[in-house]
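Chemist: take a look and give me a structure for this.
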Amino acid sequence: MRIDEAVLAWRNHLADVRRLSAATVRAYGADLADLSETIGVIPLEEVDLEHLRQWLWAGTSAGRARSTLARRAAAARAFFGWAAESGLVATDPSLRLIAPKRGLTLPRIATADALTQVLSGAAAAAAGGDPVALRDHAVLELLYGSAVRVSELCGLDVGDLDTARSTARVMGKGSRERVVPYGVPAARAVEAYAAHARPVLLARRREAATSVGEHALFLGVRGARLGARSVYDLVARTIGPTVGSGAVGPHALRHSAATHMLDGGADLRAVQEMLGHASLGTTQIYTHVSSERLAAVYRSAHPRA
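Modeler: Okay, the predicted model is just below:
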C-alpha cells in the first residue's frame, strides 16, 4: 500500500472509529499529506526514521513553529502506531522520532472592562433592530458568556438551548457532549435575536429554496447556518482592536472568559468542565495567564518590585 492510500485509510479511521473532530482529522491529514509530498509517494513499508527526520528538518528549514513540528511528530507517531497495529508495517519507524518541545504560548486575552465596552457597543448597534446586528450581538455575548468553541457555537440548533435554565448543549471535540451555562446578558441578546432577527434570516433561506440551516440557531445573511469564517471576521473586527496586533479569532473570547473566571475565584476543575478540556493540564495554562497579570501588576505597583 502506498503512503497516500494509507493516509486516506487512517483519516477514515480517525473520523469513523475514533470519532475525532473534523478539524483534528483535517489537521492530521494535512500533516501526513505534507510528509507524502516531502518524501515522495512510496510504499508505506519503505518509510523509515530517516524519512521522518528529513520531513521535520524540511519544516524547520521552512521556519515552521515548534508547536507545528511537535504536532507533526505526534501525527506521524499516531499514524504509524495505527499502521503497525493494523499490520500494514512490520515495524514502527516513528518510535525514535524526536520533535522539539512545544513552547509555552500564553493566550491573548481582553480585559473585562474592554469586553464590556465592546459588548455595549454591539448592544447599541443591535438596538436599531437590524437582523445582522442582533445576531452579531448574540454571537459575541454567547461566545464570551459560555466560553464555547466557535465550532460548537456554529453547530448549535434551536433545540440545544434551555432558555429556562440559561444553558446550552454543545458537541465538543471527540463528539463529547456537555452542557454549559450562560449569563443574563447573553440570555437577553439570544432572546432578542431569536424573536426579531432569526425569523427574518430564516425567510431569506426559504426564498433561496434551500434546506441548509433550517434548525440552526445562528443563521447567515442568506439564511443558511452561520459559518466559522463569518464568526472569525466578526470577532476580528470587534474584539481585535482591544487585544492588540495580529490575527484575533473567537478563541480570544474563550481565553478571556476562562481567565476572568479564574481571576474571579472559580475552581480550576469547574473551568475545565465548562471548557470541555479532556485534560486538566490544558486548562492550567490559564493559571499562567493569571500569574503573568499578577506579576505585571506587582512590577508596576509595588515600591520594591
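
Chemist: use CA for all of it now, contacts and neighbours both
Modeler: Fine.

Chemist: now stretch 130-138: buried residues?
Modeler: 131, 132, 133, 134, 135, 136, 137, 138 (16 or more other CA atoms under 10 Å).

Chemist: residue 88 in helix, strand or coil?
Modeler: With DSSP: H, G, I helix; E, B strand; the rest coil as the basis, residue 88 sits in coil.

Chemist: what's the neighbour count on it?
Modeler: 15 (other CA atoms under 10 Å).

Chemist: hang on, the earlier thing: nearest to residue 62, of the buried residues of stretch 130-138?
Modeler: For these, the minimum distance to residue 62 (CA to CA) is 38.3 Å, reached by residue 136.

Chemist: following element in sequence after the host helix or strand of the closest one, please.
Modeler: Assessed by DSSP states H and E, residue 136 sits inside helix 131-146. Sequence-wise, the next helix or strand downstream of helix 131-146 (DSSP H and E) is helix 150-154.

Chemist: next SSE after that following helix?
Modeler: Downstream of helix 150-154 (by DSSP H and E), the next one is strand 161-162.

Chemist: other SSEs contacting that next one?
Modeler: Contact here means 3 or more CA pairs under 8 Å, 6 or more residues apart in numbering; DSSP states H and E; on that basis strand 161-162 packs against strand 167-171.

Chemist: helix 131-146 and the strand it packs on, what's the angle between them?
Modeler: Counting by axes from the mean of the first three to the mean of the last three CA atoms, to 10 degrees, strand 167-171 points 90 degrees away from the direction of helix 131-146.

Chemist: and this one, please, so the two structures can be compared:
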Amino acid sequence: MPQRGLVDLNEAVDEFGRHLHAERGVSPHTLRAYLGDLADLCAYASTVGVTEPAEVDVSLLRAWLARQHALGRARATLARRTAAARAFTHHLHRRGLLENDPGLLLGTPKKRRDLPGVLTQDDAARLLETLDAEGPMGLRDLAVLEVLYGTGVRVSELCGLDIDDLDTGRRTVRVLGKGNRERTVPIGEPAVRAVEDWLRAGRPAVATETSGPALFLGARGGRLHPTSARRIVHSRIADAGTMPNLSPHGLRHTAATHLLEGGADLRSVQEILGHASLQTTQLYTHVSAERLKQVHRQAHPRAARDD
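Modeler: Reported below is the predicted structural model:
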C-alpha cells in the first residue's frame, strides 16, 4: 500500500531531484528541465486539489499534458514532459508512495522530424569546383568537403580517419561508426584526388612529431577536431554564396539525397551511411519527394491549383 501523508508533492519532487543528481548522475541541463517540468505538474495538481504523491493518477497526468498541448507547447517539450512524469511516477512507485505506476499508461508524443536542408546537385558542384584550394589549409578544406559529400560520413567519423583507412586503389574508405561498428564506404575519384593532393602538398607542411596517423590535421598539427571541421564547412559554404548554410551533417543529408535521386536503393544508402535502422534512412525518401514537389510547384503552370 502507498504511504500517505509522509510528504507532499513538492517535497517528493525535491527528493526525486536529489535522486537524479546523486544516483542517476543526470546532466545539469536534464535535471533543470525535469524539475521545471515537475514544478509545473505540481502547480497544476494543486489547482485540482492534488497535494500528495499517492493521489497522482493517470487522469491527472493526462489532463496536465492536455493542458500543455492546449497552450501550444512544442512536440519536443511535450515529449520531454511526458518522460519527466514517467520517471517521477516510476520513482514514487519504487519508494512505496504510489501503489501503481500511472506513468506506464502514458503515450509518447511523436516528435516531428523536420526535413533536413540540402544542397542541389548544381550547388554542390559549384561549392567544390570554385573552392580556393591554395596552400596547405586550402588543400585540406577541399579534401574535407569532398570526403564529407562524397561519402556521407559523419563529422566525427571524418575526424577519426587515419591515413591507412583510405584505399585509393579500391576507392574505398574504412570508417569506424557509432557503437564501434566498422564499415567500408566507396569514395569517388574527385575525393580521392583531393585527399592525395592534401597528403602530398598539404599535410607535410603542418604535420608534427605528435600528429600520428591522423588523415586530417588542424593548423597546429593535431588531429582535426569536429568543431574545426564544422567551422570549415560553414566558412567555405559562406564563401561560395547564395546557397544554404549547411553543417557537415547537412552535407551528409545532401549526399544521401543525391544518391537516392541518382537511383541508389534504400538498403545500399543505409549501408553507406551506417544507419542501424532502415527507418532512419527512409527520411531521405521524403526529402527527395519534397524536392520533386517543389520543382513541380515552380515549373508546372497548374501546380498551384492542383497542390
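
Chemist: rewinding a little: mean deviation, the helix holding residue 136 of the first structure versus the second structure?
Modeler: Taking mean CA distance after the TM-score superposition for the first structure, the mean distance separating helix 131-146 of the first structure from the aligned residues in the second structure is 0.4 Å.

Chemist: for residue 88 of the second structure, give its distance to residue 298 of the second structure.
Modeler: Residue 88 of the second structure sits at a distance of 51 Å from residue 298 of the second structure (criterion: CA to CA, to the nearest Å).

Chemist: what about these two, which has more around it?
Modeler: residue 88 (23 against 12).

Chemist: hmm, the more buried one is touching residue 16, no?
Modeler: Yes - at 6.9 Å, residue 88 of the second structure counts as touching residue 16 under the criterion of CA atoms under 8 Å.

Chemist: before we move on, back to that, contacts for the helix holding residue 136 of the first structure, please.
Modeler: Contacts with helix 131-146 of the first structure, where a contact means CA atoms under 8 Å, 6 or more residues apart in numbering, come from 119, 122-123, 125-127, 148-150, 153, 180-183, 185-187, 189-190, 192-193, 196-198, 200-201, 218, 221, 231, 234-235, 250, 253-254, 256-257, 274.

Chemist: what do you get for stretch 230-239 of the second structure?
Modeler: If you take CA under 8 Å, 6+ apart as the criterion, stretch 230-239 of the second structure is touched by 127, 131, 141, 145, 155, 243, 244, 245, 246, 247, 248.

Chemist: the last one -> the first structure?
Modeler: What it means is residue 248 of the second structure. By TM-score structural alignment, residue 248 of the second structure lines up with residue 250 in the first structure.

Chemist: do the same with the first one
Modeler: Residue 127 of the second structure maps onto residue 118 in the first structure when the alignment is built from TM-score structural alignment.

Chemist: helix or strand: which one has that match?
Modeler: Using DSSP H and E, residue 118 of the first structure sits within helix 112-126.

Chemist: report the buried residues of that helix.
Modeler: 115, 118, 119, 122, 123, 125, 126.

Chemist: again with stretch 80-94 of the second structure
Modeler: Going by 16+ other CA under 10 Å, stretch 80-94 of the second structure has these buried residues: 80-93.

Chemist: before we move on, back to that, relative to residue 107 of the first structure, how far out is the match of residue 127 of the second structure?
Modeler: Separation of residue 118 of the first structure from residue 107 of the first structure (CA to CA) stands at 19 Å.

Chemist: good, wrapping up.
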